[in-house]
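**Q** Prediction below, plus the sequence it came from.
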Amino acid sequence: MDQYGYDMKALSNLLIKAEKRGVITGVPTSPRGPRLSHLFFADDSLLFCKANSVEWRRLLRILGIYEAGSGQKLNLHKTSIFFSWNTSVERRQEILQQSALQETQRLNTYLGLPSFVGKSRKQAFCNILGRVSQKLGNWKVKFLSQASKEVLLKAVVQAISTYSMGVFQLPISLCKEINKLMQEFW
């Protein structure tokens, strides 16, 4: 593990200990499931806490401890805050003033996958169908040999949905539509 990996492990431990002690409150992953205080992807981080000034200050203190210990500093130009729909306008403004950060209204996708999946799972993953359709609808692919079409289907089109399936269970209706597009292309 490189130095960055050790640093992220240290930050993860700080956040886990803070949540266990009740210093910050993570978000529930399901009604009876565990709470989530952070997610790390490559060099990006998503941190979760209650939307109040007390927990925000506590989270800032944890980040300060991390910055002092690791020498890494939070890039404020790349940092934003996302509030849940039920956070009051007053509370949002209070936290934004304390943080001097920008609010982002939507976290549509992260690493090509939807950040939030609501009641309509098919709608959350409709971009997959669009990407498959776009790959197959390119006029240049009409001139491909049968073997080249097979490679395109297996290597490119199936990879688009397989990556998503590694994280989410896609709706059957969406899988059928992707399959239909592939059959029509073939």
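**A** On my side now, so go ahead.

**Q** from here on, contacts and neighbour counts on C-alpha atoms
**A** Noted.

**Q** if I look at the residue nearest in space to the middle of the chain, how far off is residue 162?
**A** By CA atoms, centre = their mean, the chain has its centre lying nearest to residue 110, at 3.8 Å. Noted for residue 110: a distance of 16 Å to residue 162, by CA to CA, to the nearest Å.

**Q** Packing partners of the helix or strand encompassing residue 58?
**A** In this structure, residue 58 sits in helix 53-70 according to DSSP states H and E. Contact analysis of helix 53-70 by 3 or more CA pairs under 8 Å, 6 or more residues apart in numbering; DSSP states H and E lists helix 3-20, helix 89-99 as its packing neighbours.

**Q** before we go on, here's another structure to hold up against the first:
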Amino acid sequence: MERMSQAIHQAFGDGRWKAPTFWNAVTVSHLFFEDDLVLFAEASNEQVTMMNDVLNEFCACSGHKISKQKSQLLLSLNVSENLASRISGVMGISITKDLGRYFGVPIIHRRVTKGTYEKMLSKVASRVKG
């Protein structure tokens, strides 16, 4: 996975990978979790092609395979339906509106509110009580 990270950093450094900037301060191109990978990039045909190239190069060098059936594509609400379906078709990955939870913690797509962690906190409180 270190090689994958290096390839992404190289593409970002070359200006080929256009990663989003959050809070006008932090640019995020990818995150690794155990055996999961989350990629962040601009929703465009060029970025999808570049992302596929990086992933295919990694798979060819490492012998790993990407399970596209287990993969999910989450797009910004600002991405048109037409572009979304083109991206999904090129990547071969289905689109989702909700990535669910990771180790019991909700993967947040919008603003964090009190209710975001309410279910998790009550579950932890009941376990501590018991």
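**A** Great, that's in hand. Everything numeric here is computed off the predicted structure, so don't read it as measured data.

**Q** And the TM-score between them?
**A** Overlay of the two chains. TM-score (TM-score structural alignment, normalised by the length of the second structure): 0.88; 130 aligned residues with a CA RMSD of 1.9 Å.

**Q** would you turn the helices and strands packed on helix 53-70 of the first structure into a markdown table with distance to residue 134 of the first structure?
**A** Formatted as a markdown table, those follow (distance: least, CA to CA, whole Å):
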| stretch | distance to residue 134 of the first structure |
| --- | --- |
| helix 3-20 | 37 |
| helix 89-99 | 39 |
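
**Q** Pick the most deeply packed of these.
**A** helix 3-20 (a mean of 15; mean count of other CA atoms under 10 Å).

**Q** between that one and helix 53-70, how many degrees?
**A** Relative orientation of helix 3-20 of the first structure versus helix 53-70 (axes from the mean of the first three to the mean of the last three CA atoms, to 10 degrees): 150 degrees.

**Q** start and end residues in the second structure for the helix or strand just after helix 3-20 of the first structure, please.
**A** Counting by DSSP H and E, the next helix or strand C-terminal to helix 3-20 of the first structure is strand 27-28. Aligned by TM-score structural alignment, strand 27-28 of the first structure corresponds to residues 20-21 of the second structure.

**Q** chain center to that stretch: distance?
**A** 13 Å (CA atoms, centre = their mean, to the nearest Å).

**Q** again with stretch 17-27 of the second structure
**A** 14 Å.

**Q** Stretch 10-17 of the first structure now?
**A** Counting by CA atoms, centre = their mean, stretch 10-17 of the first structure comes out at 20 Å from the chain centroid.

**Q** ok, now stretch 177-186 of the first structure?
**A** Its chain's C-alpha centre and that of stretch 177-186 of the first structure lie 28 Å apart, by CA atoms, centre = their mean.

**Q** Likewise for stretch 48-62 of the second structure?
**A** How far stretch 48-62 of the second structure lies from its chain's middle: 15 Å, per CA atoms, centre = their mean.

**Q** about what we covered before: find me the equivalent region of the helix holding residue 58 of the first structure in the second structure.
**A** Aligned by TM-score structural alignment, helix 53-70 of the first structure falls on residues 45-62 of the second structure.

**Q** List the buried residues for that stretch?
**A** For stretch 45-62 of the second structure, a neighbour-count test (16 or more other CA atoms under 10 Å) marks 47-48, 50-51, 54-55, 58 as buried.

**Q** which one of those residues sits closest to residue 36 of the second structure?
**A** residue 55 (13.6 Å; CA to CA).
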